[in-house]
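> Generate coordinates for the sequence data below:
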Amino acid sequence: MTRDLFARHRAVLPDWLALYYEDPLEITHGEGRHVWDAAGNKYLDFFGGILTTMTAHALPEVTKAVAEQAGRIVHSSTLYLNRPMVELAERVAQLSGIPDARVFFTTSGTEANDTALLLATAYRRSNAILAMRNSYHGRSFSAVGITGNRGWSPTSLSPLQTLYVHGGVRTRGPYAHLDDRDFTDACVADLEDLLGHTRAPAALIAEPVQGVGGFTSPPDGLYAAFREVLHERGILCISDEVQTGWGRTGDHFWGWQAHGRNGPPDIVTFAKGIGNGMSIGGVVARAEIMNCLDANSISTFGGTQVTMAAGLANLNHLLEHDLQGNARRVGGLLIERLRAVAAQVPHVREVRGRGLMIGVELARPGTDEADPEAASTVLEEARAGGLLVGKGGGHSTSVLRVAPPLSLTVAEAEEGAAILERALRSI
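Alright, predicted model coming up:
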């Protein structure tokens, strides 16, 4: 049955639409932190639909909210007042920390980042954008134009002039040998030098933890230091929280808060986890930035009633059950467990991350050379053992991405770590 579906997939869908596994997997249903495939096999899910199933599969509060709202009205567009959209916008604005915040909802993180770029370039009247090397911001034409990861950037054509800044990857590149303070100072000096050779950019866009890039991050405080340089020149700061938002990093509700000594960024984008699988993205910005557009605009599907009802129920559950605190506690245990395993597996170059956003980078033993074949082997072996994880990385897909729902239990963390240990030892 699955092979027939695979053949049909290949016959009608693009070749570049990637599938995991030599024998692709059809997931038919899920519950809690587990999913099942079409053959009835059960898996512990440590990837959550690319960090999207944030709280749990089939969370009763979310499924109930969706069903009840669908029984009333599914959609009306932004041309009409929409109570669930206003209510969720009020919550997001308050949680963002941005003063006099306005919220615009989209259907994805890609569209959210598109909107942020539109706002920043219109507000600043500049099409120059600073982005981080090894970054990923989406699949659209403009988002691809600011993506600093070659594996996810299929064209060099872009409506934007993009300049790439160093600092998103701590353990590779020309400053990797420096301590955290000197690393930060070197990256700031690089930014200042870059600004001396270009017309004033509209904004810097950065992921606090680079997702597709392999869960890499700079030392805490780097982006705060960047912002001091940028704000002196009136350049905006955009924090791409599509993967880091809502408490996934454990220590903070937003990823930018690890760099927050001078307050929130000018613009925050979000998506993925807030909908727990429903299509929600969005942008938060100060009113003067959000309201700078001088033409009409709507969103046909952004903020639709069903997705907003899901987002409200999901956010309420997240906050009421302190899933950020759970991510910090259980994620800390999981990271230490995986580091203990890594010390005994020569192919593991580094285990990094925070909260329930963990990267296991594989390299050929004794070198820094990425080993995507080893990552593929571990991905397959983990599946065979009943565990689903993801892949990523800027130096080919050699990083295992571990990002379970934030309700992960200690017992499930131990179970997943044991399966992943066996898979790593099989290389």
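
> Every contact and neighbour count from this point should use C-alpha atoms.
Will do.

> tally of neighbours for residue 423?
Neighbour count for residue 423, taken as other Cα atoms under 10 Å: 21.

> how about it, what does it touch?
377-379, 381-382, 385 (Cα atoms under 8 Å, 6 or more residues apart in numbering).

> Next: residue 226.
188, 191 are the contacts of residue 226 under Cα under 8 Å, 6+ apart.

> Likewise for residue 162?
Contacts of residue 162 by Cα under 8 Å, 6+ apart are 128-131, 145-146.

> Neighbour count added to those, as CSV?
CSV is the format used below for the contacts of residue 162 (neighbours: other Cα atoms under 10 Å):
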residue, neighbour count
128, 22
129, 23
130, 25
131, 25
145, 24
146, 28
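
> One more, so I can put them side by side:
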Amino acid sequence: MTDELLGRHRAVLPDWLALYYEEPLEITHGEGRHVWDADGNRYLDFFGGILTTMTAHALPEIAKAVSEQAGRIIHSSTLYLNRPMVELAERVAQLSGIPDARVFFTTSGTEANDTALLLATTYRRSNTILAMRNSYHGRSFSSVGITGNSGWSPTSLSPLQTLYVHGGVRTRGPYAALSDGEFIAACVEDLEDLLGHTRPPAALIAEPIQGVGGFTSPPDGLYAAFREVLNERGILWIADEVQTGWGRTGEHFWGWQAHGRNGPPDIMTFAKGIGNGMSIGGVVARSEIMNCLDSNSISTFGGTQITMSAGLANLNYLVEHDLQGNSRRVGGLLIERLRSAAAQVPAVREVRGRGLMIGIEVTKPGTDEADPKAAAAVLEAAREGGLLLGKGGGHNTSCLRVAPPLSLNVAEAEEGAEILENALRSIR
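The predicted structure is shown next:
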């Protein structure tokens, strides 16, 4: 059955639409932190549909909200008042920390970042964007143009002039040997030097923790230090929270809060986990930035009643059950368990991350050279053991990504760590 579906997939879908595993699997249903494939195999899900199933599979509270809303009305567009959209926008605006915030809903993180770029370039009357090396911001024409990861940027054409800044990767590059304080100082100096050679940019866009780039991050405080330089020149800061938002990092509700000495970002984008699988993305910005557009606009599918109802139910569950705190506690145990296991595997260069956002970088033993074949082998071995992982990284996708639903319990974390340890030990 799977072979037949794979043949149909290849006959009608693009060759560049990636599939995991040598023998791709069809996931048919899920419950809690587990999913099942078409052959009846059960897996512990440590990737959550690319960090999207943030709370749990088949969560009754969300299923009920979606079902009840579907029985009333599913969609009407933004041309009409929409109570669930207003209610979710009120919650997001309050949680964002951005003063006098306005919220615009989209269908994805890509579209959210597109909107943020439109707002920033219009507000600042500049098409120059600062972005981080090793970054990823989506698959659209404009977001591909600012992506600093060649594996996810199929064209050099862009409506924007993009300038790439140091700092997104702590343990690689020319500043890797420096202390955290020296690292931040060197990156700030690099930013100031760059700004001395270009027309004033519209904004810096940055992921607090780089997602597709392999869960890499700078020392806490880097973006706060950048902000001082940006503020002097009126340059906006866009925080891409598509993967880091909603408490995934455990220590904070938003990733930017690790760099929040100078206040919240001017613009923040979000998506993935807020819908727990439903298509929700969005942008939050100060009112003068959000309202700077001087033409009409709508969103046909952004903010539909059914997705907003799902988002409200998911956010309520997340807050009421303190899943941020659970991410901090269980994620802390998991990362230490994985570091202990990886210490016995020469091919593991680094285990990094925070909360339930953990990266395991695989290299050729004793070197910094990426080993994507070994990483792929671990992915396969973990699947054989009943565990689904992700992969990424700026060096030939040699980083395993661990990002289970935030309701993961200690027993499940230990089960997953044991399977992953065995998979890592299988590297030859």
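
> now, among the contacts of residue 162 of structure 1, which is nearest to residue 31 of structure 1?
residue 146 (36.6 Å; Cα to Cα).

> one step back: buried among the contacts of residue 423 of structure 1? Make that a PyMOL selection.
Per 16 or more other Cα atoms under 10 Å, the buried members of the contacts of residue 423 of structure 1 correspond to this PyMOL selection:
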select buried, resi 378+379+381+382+385
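
> check the fit of the longest helix along structure 2 onto structure 1 and give the mean distance.
Ranked by residue count, the top helix of structure 2 under DSSP state H comes out as helix 323-342. Comparing helix 323-342 of structure 2 with its match in structure 1 after superposition yields a mean distance of 0.2 Å (mean Cα distance after the TM-score superposition for structure 1).

> Please point out which parts of that helix sit buried.
Buried-residue list, helix 323-342 of structure 2, by 16+ other Cα under 10 Å: 323-335, 337-339, 341-342.

> What residues in structure 1 pair up with it?
Residues 323-342 of structure 1 are the counterpart of helix 323-342 of structure 2, counting by TM-score structural alignment.

> which residues of the stretch 51-200 of structure 1 fall in strands?
For the stretch 51-200 of structure 1, the strands defined by DSSP state E, counting those that start in this stretch cover 101-106, 128-132, 161-165.

> what's in contact with the match of helix 323-342 of structure 2?
By Cα under 8 Å, 6+ apart, stretch 323-342 of structure 1 touches 55, 246-253, 318, 348-358, 406-410, 413-414, 417, 421.

> rewinding a little: include distance to residue 152 of structure 1 when you put the contacts of residue 162 of structure 1 into a markdown table, please.
Shown next, in a markdown table, are the contacts of residue 162 of structure 1 (distance: Cα to Cα, whole Å):
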| residue | distance to residue 152 of structure 1 |
| --- | --- |
| 128 | 20 |
| 129 | 18 |
| 130 | 18 |
| 131 | 14 |
| 145 | 10 |
| 146 | 11 |
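
> Downstream of the longest helix of structure 2, the next helix or strand is which one?
strand 348-354 (DSSP states H and E).

> and that following strand, how far from structure 1 on average?
Strand 348-354 of structure 2 sits 0.1 Å off on average (mean Cα distance after the TM-score superposition for structure 1).

> ok, so what distance separates the spatially most central residue of structure 1 from residue 228 of structure 1?
Centrality entry for structure 1: nearest residue to the mean C-alpha point is residue 243, 2.0 Å, by Cα atoms, centre = their mean. Going from residue 243 of structure 1 to residue 228 of structure 1 by Cα to Cα, to the nearest Å gives 25 Å.

> Do you have the helices of structure 1 handy? List them.
So, for structure 1 - with DSSP H - the helices run 2-12, 48-51, 60-72, 83-96, 109-124, 141-144, 180-195, 222-232, 287-290, 305-320, 323-342, 372-384, 410-425.

> what angle separates the last one from strand 348-354?
Taking axes from the mean of the first three to the mean of the last three Cα atoms, to 10 degrees, one finds helix 410-425 of structure 1 and strand 348-354 inclined to each other by 160 degrees.

> Quick one: average offset of helix 410-425 of structure 1 versus structure 2, please.
Per aligned residue, helix 410-425 of structure 1 averages 0.2 Å (mean Cα distance after the TM-score superposition for structure 1).

> can you check the third one too?
Its matched residues in structure 2 lie on average 0.3 Å from helix 60-72 of structure 1 after superposition (mean Cα distance after the TM-score superposition for structure 1).

> Out of the contacts of residue 423 of structure 1, which comes closest to residue 362 of structure 1?
Nearest to residue 362 of structure 1 among the contacts of residue 423 of structure 1, with distances taken as Cα to Cα, is residue 378, at 9.8 Å.

> got the contact list for that closest one?
By Cα under 8 Å, 6+ apart, the residues touching residue 378 of structure 1 are 420, 423-424, 426-427.

> Swap in 6 Å and give it another go.
423-424 (Cα atoms under 6 Å, 6 or more residues apart in numbering).

> Just tell me what it corresponds to in structure 2.
Aligned counterpart of residue 378 of structure 1 in structure 2: residue 378 (TM-score structural alignment).

> Could you find the closest non-adjacent residue to residue 257 of structure 2?
Leaving aside its sequence neighbours, residue 257 of structure 2 sits nearest to residue 264 (Cα to Cα, 6 or more residues apart in numbering; 7.5 Å).

> same question, residue 203 of structure 1
Residue 203 of structure 1's closest residue in space is residue 236 (Cα to Cα, 6+ apart), at 4.3 Å.

> got it, and residue 211 of structure 2?
Nearest to residue 211 of structure 2 is residue 243, by Cα to Cα, 6+ apart, at 6.3 Å.

> same thing with residue 98 of structure 2?
Spatial nearest neighbour of residue 98 of structure 2, chain neighbours left out: residue 264 (5.8 Å); criterion: Cα to Cα, 6+ apart.

> Then residue 272 of structure 2?
Nearest residue to residue 272 of structure 2, sequence neighbours excluded (Cα to Cα, 6+ apart): residue 52, at 4.4 Å.

> Now do that neighbour against residue 99 of structure 2, distance only.
Distance from residue 52 of structure 2 to residue 99 of structure 2, by Cα to Cα: 27 Å.

> Those two: who's more crowded?
residue 52 (23 against 14).

> isn't the more buried one right next to residue 273, touching?
Yes - A contact is recorded between residue 52 of structure 2 and residue 273 when judged using Cα atoms under 6 Å, the distance being 4.4 Å.

> so who does residue 153 of structure 2 touch?
Contacts of residue 153 of structure 2 by Cα under 6 Å, 6+ apart are residue 144.
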